[in-house]
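> model this:
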Amino acid sequence: MNQDRANAVRDLVTRVYALAQAGDFDAIRPLFSPDFAFVEADDLAIGGTYAGFDGYLAIWSEIARRWTAVSSRLIDLTVSDRGAVGIMELDVVSAADGQSYHLEIAEQFEVAEDLTIKRIKPFYFNTKLANQSLAI
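Predicted structure coming up:
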């Protein structure tokens, strides 16, 4: 493994997390590759592949429609010279029922050769609970 590149991957993914949490999508745009995809599991209420930066904005819009509040914490980040996996905890409030939900997810980041994010793929520990929180 190329340690310098792994460190650059860590910096990139950490920056994306910080910018997403701040809602600074304009600053995120150049960090994504032209063929970027956000891939949600098909069995989720928001399942599917969201292509390009417009797809990234679309998934955030859909999440904002389904969750009235979101608090996230990055628990751990494991990196290589090809990508990263972030372990996160989310506390969300469902727009449908007003209930609070605690969700645990892992997000796989695939990083392109030019150090841009090519793919983000979340994995929810409890998809039943995730779907319940995402219901409309």
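> only C-alpha atoms for contact and neighbour calcs from this point on.
Noted.
> tell me which residues in whichever strand or helix holds residue 60 are buried?
Assigned by DSSP states H and E, residue 60 belongs to helix 52-66. By neighbour count with 16 or more other C-alpha atoms under 10 Å, helix 52-66 contains the buried residues 52, 53, 55, 56, 59, 63, 66.
> Now the second one, please; I'll put the structures next to each other:
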Amino acid sequence: MSISTTLKTWAKRIKRDGVTLWFAGKHPGTPWHAKALGLFVVAYALSPIDLIPDFIPVLGYLDDVILLPVLIWLTVKLLPADVLAECRVQADEWMRTEGAKPRSRLGAVVIVCLWLAVGVALWFWLRPHL
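Below you'll find the model as predicted:
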């Protein structure tokens, strides 16, 4: 198996598991701690706005390549096996019929609020020095 095939397979699995977490967040068998982390991960993963914008050289892609897959992996590990299997089936069906991942407006709002909070904090920190 070539490296490009391996990477494509890995990327599809990560994308599927992101959608799996979306379904797991609604599943009654998901533990509260997995739902809490999953809610954060799904809001970020499905947000049309990145925490670190992609136009920033190197750093812009680190969240997509490292941070997001690690958070998805960790959250998937917290799910019970039966819930994970059921939600993966739902995710596969969703991706087959819809052809795209769902979008999260809440995720976009959270990211925008986080950027605004960082901007305000920076302003208060820099204001005495200017």
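> what's the TM-score here?
Once superposed, chain against chain, the TM-score is 0.26 (TM-score structural alignment, normalised by the length of structure 2); 56 aligned residues with a C-alpha RMSD of 4.4 Å.
> quick check: angle from the very next helix or strand once past the helix holding residue 60 of structure 1 to helix 52-66?
Going down the chain from helix 52-66 of structure 1, the next helix or strand is strand 67-79, by DSSP H and E. In terms of direction (axes from the mean of the first three to the mean of the last three C-alpha atoms, to 10 degrees), strand 67-79 of structure 1 departs from helix 52-66 by 130 degrees.
> tell me which element residue 71 of structure 2 is part of?
Residue 71 of structure 2 belongs to helix 68-78, assigned by DSSP H and E.
> for that helix, packing partners?
Helix 68-78 of structure 2 is packed against helix 3-24, helix 32-45, with contacts defined by 3 or more C-alpha pairs under 8 Å, 6 or more residues apart in numbering; DSSP states H and E.
> Show me the contact partners of it.
With contact meaning C-alpha atoms under 8 Å, 6 or more residues apart in numbering, helix 68-78 of structure 2 is reached by 14, 17, 18, 21, 34, 37, 38, 41, 45, 84.
> cool, and stretch 13-25 of structure 1?
Outside stretch 13-25 of structure 1, the residues touching it (C-alpha under 8 Å, 6+ apart) are 27, 28, 31, 57, 72, 84, 109.
> Structure 1: helices as residue ranges?
3-22, 25-28, 52-66, 127-134 (DSSP state H).
> For residue 101 of structure 1, which of those helices is the nearest?
helix 127-134 (6.5 Å; C-alpha to C-alpha).
> mind listing what's buried in the closest one?
Buried, per 16+ other C-alpha under 10 Å, within helix 127-134 of structure 1: 127, 130, 131, 132, 133, 134.
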